[in-house]
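Engineer: pasting the structure only:
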């Protein structure tokens, strides 16, 4: 027979069971969260650079997908001359062809829709910590950039200058295309179509490419068939 006393005991026991169960679930959830592996460490060459005129911070772990890390790969275009630079904007990758067999590959961000450029250009010259001289076409869209126009001498190099630590200047038939391969990319922007046409790299990668690049080499930028990820950054 179920007496008042036994009923009370069973009710208390049920209440205790109900209280204990969420704690077990909480432990399970905590264990599940702790089981998520930490992001892979960034290669050492993405560490902070302190011997440049301006400091370059380290790239935080987990902020760049491994497939966008700088790495040596098989050369996809072995018939092309050593030193050729090839940009595949839809893959968000830049290749520096080292030999018929090997290439150095870098992750990049590329031009947003309506601002991208494609074709074959000549690497006319390179600059360390370049000035940013805003072309008139950009000032028409963003009048607030007038202080950094060509006529006004551009923006001083250093932190805040979107050109970053290095720039490669692309010419076609002897004329400046106004498009550049340069540093200044943020980890969160890498691998996206977000700029006003230029090819942006992490500063660590831009320095590496600058040191490898060959004056007068071909720079081939494939046309993009994908939509933009966001409005241009500048």
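Structural biologist: Nice, I can see it. Model, not experiment: these values are computed from the prediction.

Engineer: all contacts plus neighbour counts: C-alpha atoms, from now on.
Structural biologist: Fine.

Engineer: Just give the nearest non-adjacent residue to the spatially most central residue of the chain, would you?
Structural biologist: Centroid-nearest residue in the chain, with CA atoms, centre = their mean: residue 190, separated by 1.8 Å. Spatial nearest neighbour of residue 190, excluding adjacent residues (CA to CA, 6 or more residues apart in numbering): residue 109 at 4.9 Å.

Engineer: What is the burial count for residue 108?
Structural biologist: Neighbour count for residue 108, taken as other CA atoms under 10 Å: 32.

Engineer: Pretty sure it sits against residue 90.
Structural biologist: No - with contact defined as CA atoms under 8 Å, residue 108 does not reach residue 90; the gap is 10.3 Å.

Engineer: Put this next to the first one:
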């Protein structure tokens, strides 16, 4: 199979998608890979099925364009050595992976998009609960930086254009909402990139799979890297949610 390259029309479509995403306030001006990656032949039917369209969702989810997803970010069960208990969610910020720890030294691994410079964080908390097709409320500081978000100050309705996507898992520290989320995205090229305002983003198909398998109250550990900040945030942020 020849390497897959993006046509001029595809390039323009990709550029339009990035402009729309920037306008929605959930990316940055930092460089993001928009060219399709080279895929080793062939892509297995199992992977194609794993990232197929989900037409029966409340808002039908399109299939993932696998040209934009590196093979290492495919969802897969892998050996994983950790002292954390099964059920724990671990975010490897250095490698853009999220692990859901399982029994017998294994974990389910997902490719992730993470916080860009100045928005990284690390620490321990727990998954308080999850929501299907949640409302997104941008923090007031984000609205101040991006006035086009003023229309969503009281919340953006759910849907494919909502920055939280198909599912959101809400990260708490004790009884306090940290305002960080694990949430869905349809922007395939952002997986493996530092693009968010601190949240952990997974493809819609992956975040649905994770939400179906993570129990409320499960520990989440975000591993420290040289640039990450502590998990704690200003409690005055209230119910606003970064993306």
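Structural biologist: The structure has been received and is ready for your questions. Keep in mind it's a predicted model, so treat the numbers as computed, not measured.

Engineer: can you tell me which residues contact the aligned partner of residue 88 of the first structure in the second structure?
Structural biologist: Per TM-score structural alignment, the equivalent position to residue 88 of the first structure in the second structure is residue 92. With contact set as CA atoms under 8 Å, 6 or more residues apart in numbering, residue 92 of the second structure has these partners: 98, 99, 222, 223.

Engineer: returning to that earlier point: what's the separation between the residue nearest to the centre of the first structure and residue 149 of the first structure?
Structural biologist: Distance of residue 190 of the first structure to residue 149 of the first structure, given as CA to CA, to the nearest Å: 26 Å.

Engineer: In terms of helix, strand or coil, where does residue 120 of the first structure fall?
Structural biologist: Per DSSP: H, G, I helix; E, B strand; the rest coil, the local secondary structure of residue 120 of the first structure is strand.

Engineer: Excluding covalently adjacent residues, which one is nearest to it?
Structural biologist: residue 220 (4.5 Å).

Engineer: wait, which of the contacts of residue 92 of the second structure is closest to residue 119 of the second structure?
Structural biologist: Distance to residue 119 of the second structure, by CA to CA, is smallest for residue 222 among the contacts of residue 92 of the second structure, at 13.2 Å.

Engineer: my read: that closest one touches residue 115, true?
Structural biologist: No - here residue 222 of the second structure does not reach residue 115: they are 11.7 Å apart, not a contact under CA under 8 Å.

Engineer: For the buried ones among the contacts of residue 92 of the second structure, write the corresponding PyMOL selection.
Structural biologist: Those of these that count as buried under 16 or more other CA atoms under 10 Å are selected in PyMOL with:
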select buried, resi 98+99+222
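
Engineer: what span of the first structure lines up against the longest helix seen in the second structure?
Structural biologist: In the second structure, with assignment by DSSP state H, the single longest helix is helix 8-23. Counting by TM-score structural alignment, helix 8-23 of the second structure falls onto no part of the first structure.

Engineer: List the buried residues in that helix.
Structural biologist: 14, 18, 21.

Engineer: go on, stretch 52-66 of the second structure?
Structural biologist: Buried residues in stretch 52-66 of the second structure, counting neighbours by 16+ other CA under 10 Å, are found at 53, 61, 63, 64, 66.
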